[in-house]
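Peer 1: let's see this in three dimensions:
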Amino acid sequence: MELPDVSLIQDVKTCWNSEHAMLSRLVDLKDAVSLEMATSETSVSCLSPSEWNVAASLVQVLQPIVDATADLSDQKYDTISTVVPFLYGTEQILKGRCDIENEAGLFSKNLLKSLKSRFPLFMEQKELMLATLCDPRFKSIFCTKSFDQTQAVELLAAEVGVRCARVDSPSEQFERQTSPKKSLQTVWETVELLALQKSPRNNPRPHSQEVQKYLNEPLIPRKNDPLLYWREHGAALYTGVAQIALRYLPIPATEVPSERMFSTAGNTVTSRRGSLKPAHVEQIVFLHDNL
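Peer 2: Now for the predicted structure:
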C-alpha cells in the first residue's frame, strides 16, 4: 500500500480549521485506517461507508472556506478590506450547496445560517464598506440594492470631506474676528457671513467627483498589493481617498498576525534571555517579522 508518510491530525477546539484538517487527513488515509481498525484488537468500531461519505462531503464543503481563511490570515496583502469579499464569497459557495439532498447540503444550510447570525448586514457596516471601497481590487463591486453605488459615493465622499476639513475653517476665523457683542453693521456683512457659511467646503460635490473618478478606474488584479497602488499611483491622483485608504487598509483582516507576533515575542524572551529590556525585545521582534 503506497501511502505518504504522514500521521493523523487531531482536532483542536480553539482552531476550527483543524477540524477540516483532521477530516481531510482521515479521508486521505481511509484505506490504511480501515485496514488497521479491522485487523487490530481495538474496541473502536470501523466507520461505515455512509460515515466515510459524510466525512468526504464535509471536507468538500469546507475546502473553499479553509482556502479563503488561509488567504485572509496572510500578512502580505489581506487587510480588513477583504472581510466583505470573504463573507460574500462564502455565502455564495454555501448557497450553491444547500440544494444538495444529503448531509453535505444540511451542513451547508446550518453553516450558512450560523454565518448570517454572526455577520448580519455586513455589507452595510460603515468601516468594512469604507475599507472595501478604498481597496482598488474591489471598490464598489459589492454594492447591493440596499447600499447602491450612489450611497457608496456619498459615504466615501463624506468621509473624505471629514478627513480633509481644515482645522481652522473660514467661518471659524470670521467668528473669532467678530466680537460676540458686536452686531452686524451693514447689509453686506450679512451677505459675507452667508457666503462664508455656504462656502464650497460645505459642498461635498468636489469630493464626490474625486470619488466617482476613482471608482470608475479599472480594478487592479486581486493578487496585487493595494497599499503599493496607493503609494505609487493613487495618492497623487486621489489625494482625499488616499487619506481614507491610509486609515483603513493597514488594519489586518484577522488577529492571526498579532498572535504570530506574540508567539515570536514568547520565543524570544526565554528564561536565558529574561534580562532583555522591553525596547530590545520590541526591536528584535520587529526585525524578525520584517527582514
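Peer 1: C-alpha from now on. contacts and neighbour counts both.
Peer 2: Will do.
Peer 1: just the helices in the stretch 51-200 of the chain please.
Peer 2: Under the criterion DSSP state H, counting those that start in this stretch, the stretch 51-200 of the chain contains helices at 83-97, 103-118, 126-133, 149-164, 170-177, 187-197.
Peer 1: most tightly surrounded among the ones you listed?
Peer 2: helix 126-133 (a mean of 22; mean count of other C-alpha atoms under 10 Å).
Peer 1: chain center to that one, what's the gap?
Peer 2: Distance of helix 126-133 from the chain centroid (C-alpha atoms, centre = their mean, to the nearest Å) equals 9 Å.
Peer 1: on contacts alone, who are the packing partners of it?
Peer 2: Judged by 3 or more C-alpha pairs under 8 Å, 6 or more residues apart in numbering; DSSP states H and E, the packing partners of helix 126-133 are helix 83-97, helix 149-164, helix 239-248.
Peer 1: coming back round to it: turn the helices of the stretch 51-200 of the chain into CSV, columns for distance to Ser7.
Peer 2: Shown next, in CSV, are those (distance: least, C-alpha to C-alpha, whole Å):
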stretch, distance to Ser7
helix 83-97, 30
helix 103-118, 26
helix 126-133, 40
helix 149-164, 50
helix 170-177, 71
helix 187-197, 72
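Peer 1: out of the helices and strands packed on helix 126-133, the one nearest Val285 is which?
Peer 2: Closest of these to Val285 is helix 239-248, at 23.8 Å (criterion: C-alpha to C-alpha).
Peer 1: another sequence for comparison is provided below:
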Amino acid sequence: MELIKSNDASVTFAKPTTTTSLVWRNFNCIYVDNRKQNFVSCDTCKDILHHKSIDGTSSMMKHFRSCEKNSINNNNECLTINEYFSSRKTRSVPTRTKKKVLNATVELVATDNRAFELVGGNGFINLAQTIFDVGQQMSKSQNINVSDLLPHPTTVSVSFCGISLHFLNEELQLYVFILGCYPYDRDNQSSNQIRQFVDGKLLEFDLSLENNKFVVTDNENKMKSCFKDPCIRIGCSIHYLNKQLEHCFTSVTLEKIPVNCDLVQEMFDYIRKIVSHVRRTHKQSKLPRKLQSYSDTRFNGAFLTMNVFLTLFDDLAGVLDRTFLDDYMLIDKDLLENVCSFLAPFEEVINELSCDKKPTIYKVLPLRQCLINQCTIRQDDHDGIRQIKTFLSHRFQEVWVMQDIHYITTILHPFLKNFDFNPSLQDKAINLVKNEITKRQSSTSTTSCTMTATTTTTTVTTADLNTQPKPSTSLLLQCFDLPKNDLKTSSKPYQEFDEYMKLNVQINETDDFSLFWLTHKSKFPTLFSIVQDYYAVPAANTTIERLFSSAKNTVTDKRTSLGTEKINKLLFLQKNLTQLKQFDKKIDNVASTTDTKRKVTHHDKNSTEISSHNQEQFRTSTTVKKLKIDEDDDIFICDDDQDDKENDDF
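Peer 2: The predicted model follows:
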C-alpha cells in the first residue's frame, strides 16, 4: 500500500492477458518489479483486494456489486450466500498429486544438476504459480504442451555478423583476413538494416562494396535482397547442397510438392529415435564409440549420423530395451549401407569446397556435375536409393544454379578447360570469357606494364605445360632447361584466349594450377588478371561458419560474462594472429632498412680520415646490405601494390 500511495515506479497495473470471467474488466493485477502479486486493484474505487487464482472471482464480484458507484444501480439485486461468506471447507491437495510433483522435483534437480534449494526461491515459486494459473485458464480440449509455453533458452540473445576479406596477390597466393565478428545492434534483421550495418563496418577499414566486388553469402531471401547491388552476390555452394540433403531426409513436402522419400525418411526417423534414447539414458559407455545426434546446421549431418550408426549397428542390439529394439529391427541394414555409400561423395565435395587455404571457386561446376551424374538411376538400385536420386537430381538442376563466375573460373583452369565432364557447357563459358576480355581490353596494356614493373621475379619449377610430358629417366634429365614459352603479347582481341585454348596441357591432380599461370603471366596478361580477380572468390562462406564455431568455443560455461566487443577482439586476434605477426616483421624490416640507409649516408659524408683498408671493408659491408635492401624492397613493392587491387571479396 505504501508503494502505491507514493506512486513508486516499481508498481505497475495490468489486465490479465487471458480471462474467463467478465469481472476482470473492472480489475487490474498488481505487479512489483514485473512480478505478479496476490493483490488486485478495483478500477472504480481503487481499492486493493487480496486475490489468488485458487480463490476464484467471487470476492471480486461481490466488491464490484457493492462498490459505491455501482451500488445505486444494484440496490434491487440480491446476493447469494456464497458471495457473502466463503466456504469453510479446506481445499487439500491429494497425496497422489503431491507425490507426483515431488518426484518431478527430484528428477529436475538430478537431471539438470541443480540444488534442492531451487524450488524454495521466489523466482521458481512465481514461475510455478504462473504456469499453474495458465494451466487453469487453458481448456483441456486445446491439447497444448507445456513446451509450447516455455521460452527458448536463447530468448535473450545477441546476433553476430561475420565479415572476411579474400584476395589473391601477384603470386596467386590466397590471403584470408577476418575483419571481425560484430554484435548486430540494429532494430531488426531486414535487408536494408543488414546492408547498412555491413557497409558501416566496411567503412571502418576504408572499404566499400562496388560493382566489381563479390560477396559470398548464404541463400536466404533477405541476403539475396541485401546484396543485389552495387556488388555481385555469389550463393554459398555448400548451403545449396546441404539444404537439399536436409529436405531429402526431413521434409515431407517442399513448396507444396511431396518429396517422395518415404523409405529413407522412415529409416532415418527410427535411427534418430534410437540415437536420442541411447544418449539420454547414458548407454554410450556400453558402445565402442559415441553415437552422433543429427543437427540440421551441420553440413551433411544426416550422413554423419547414419554412418556412425552403421558402424555400431551390430553392437546396438545388446543395449536397447524391448521398445526401441522393435524400431531397431525395422531398420533395413542393406538400405542403410547403400545410403551411406551414396552420400560419401557428397561429404567429399563438401570438404573440397570448404577449403580456405586455396582457391575453390573453379571446383563448383565440375563437382556439381559429378553429383548430378551420381544421381543417375541404375537397374540394381534399391527403391529407397531411387527416391533419393530422383529428388536430388531434380533439385540440383532446379535450385543450384550456376553463375557466370563458375563458368569463367572453370574454363580458365588448364586441366578443366575442355569440359570433358559436360562438353555442352563449354560454349557458354567461352562466350563469357570473351565478354570479360572485351571489358578489360582498354586497360590490358597498362595492366601488363604495371605487373612487369612492380613484381619480383619468380622462379617456377614445373614440367613442360605445352607438350606431352616425357618420363624422367635420370637425375640429369630432370636438371635440363625447360623449353621457353613465347612471351609475345597477343595483338588480336581474342588471340590470347584462342592460344590458351589450343595449349595441350598435361598436369597432374597434385599440381598447382597457379604454376601454370605464373609461367604464362606475360603471355596471357588479360587472362591472368581475370584469374587473379575471380579465383579470390570462395566457393562457400565456411570461413564465417568456422568463425561462429570459434565464437561458441570462446563463450564457454566458465566465460559467459564476456562482453560482445571482447569476443570480437578475441576472435580477431585468434584468426589473424599469424598474418599480423608477418605484417609486423615486414614493418620491422622496413624500419631497419631505412635506418641502415641513413647510417650509410651520414657515414659517407663525415668519414674523411678512414684508412683505405677500412674503406674497403666498409664498401663490402655496404654492398651486402644493399643487396638485402633490394630484396626487401622488391617484396614490399609487390605488397604495397596489392592494396590498390580491386579483387577483394567478402
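Peer 1: distance to Pro204 of structure 1 added to the helices and strands packed on helix 126-133 of structure 1, as TSV?
Peer 2: As requested, those are exported to TSV (distance: least, C-alpha to C-alpha, whole Å):
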stretch	distance to Pro204 of structure 1
helix 83-97	26
helix 149-164	7
helix 239-248	12
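Peer 1: Arg260 of structure 1 is nearest to which of those?
Peer 2: Once those are compared by C-alpha to C-alpha, helix 83-97 is nearest, at 19.7 Å.
Peer 1: run through the neighbouring helices and strands of the closest one.
Peer 2: Here helix 83-97 of structure 1 touches helix 49-72, helix 103-118, helix 126-133, going by 3+ C-alpha pairs under 8 Å, 6+ apart.
Peer 1: closest to Trp16 of structure 1 out of the helices of the stretch 51-200 of structure 1?
Peer 2: Trp16 of structure 1 lies closest, by C-alpha to C-alpha, to one member of the helices of the stretch 51-200 of structure 1: helix 103-118, at 12.7 Å.
Peer 1: mean shift between the closest one and structure 2?
Peer 2: Once the two models are superposed, helix 103-118 of structure 1 sits on average 1.6 Å from its counterpart in structure 2 (mean C-alpha distance after the TM-score superposition for structure 1).
Peer 1: so that helix aligns onto which residues of structure 2?
Peer 2: Across structure 2, the stretch matching helix 103-118 of structure 1 (TM-score structural alignment) is residues 384-399.
Peer 1: who touches that stretch?
Peer 2: With C-alpha atoms under 8 Å, 6 or more residues apart in numbering as the test, stretch 384-399 of structure 2 has contacts from 240-241, 244-245, 248, 259-264, 335, 338-339, 368, 372, 374-377.
Peer 1: same thing but 10 Å
Peer 2: Outside stretch 384-399 of structure 2, the residues within contact range by C-alpha atoms under 10 Å, 6 or more residues apart in numbering are 240-241, 244-245, 247-249, 258-265, 267, 335-336, 338-339, 342, 368-369, 371-381, 400-401.
Peer 1: what's near enough to touch the alignment partner in structure 1 of Thr543 of structure 2?
Peer 2: Per TM-score structural alignment, the equivalent position to Thr543 of structure 2 in structure 1 is Pro257. Applying C-alpha under 10 Å, 6+ apart, we find Pro257 of structure 1 in contact with Ser73, Asp74, Gln75, Ser263, Asp289.
Peer 1: and with 8 Å instead?
Peer 2: Counting by C-alpha under 8 Å, 6+ apart, Pro257 of structure 1 touches Ser73, Asp74, Gln75.
Peer 1: mind giving me the PyMOL command for buried ones among those residues?
Peer 2: Here is the PyMOL command that selects the buried residues among the contacts of Pro257 of structure 1 (16 or more other C-alpha atoms under 10 Å):
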select buried, resi 73+74
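Peer 1: and the contacts of Pro257 of structure 1, which is closest to Phe147 of structure 1?
Peer 2: Nearest to Phe147 of structure 1 among those, counting by C-alpha to C-alpha, is Ser73 at 27.4 Å.
Peer 1: which residues of the stretch 51-200 of structure 2 fall in helices?
Peer 2: Counting by DSSP H, counting those that start in this stretch, the stretch 51-200 of structure 2 has helices at residues 58-66, 68-71, 81-84, 95-111, 122-137, 191-203.
Peer 1: out of those, which is closest to Lys286 of structure 2?
Peer 2: Per C-alpha to C-alpha, nearest to Lys286 of structure 2 of these: helix 95-111, 20.4 Å.
Peer 1: and that closest one, which stretch of structure 1?
Peer 2: So helix 95-111 of structure 2 sits over no part of structure 1, by TM-score structural alignment.
Peer 1: can you tell me which of the helices of the stretch 51-200 of structure 2 is most buried?
Peer 2: The most buried one of the helices of the stretch 51-200 of structure 2 (mean count of other C-alpha under 10 Å) is helix 58-66, showing a mean of 17.
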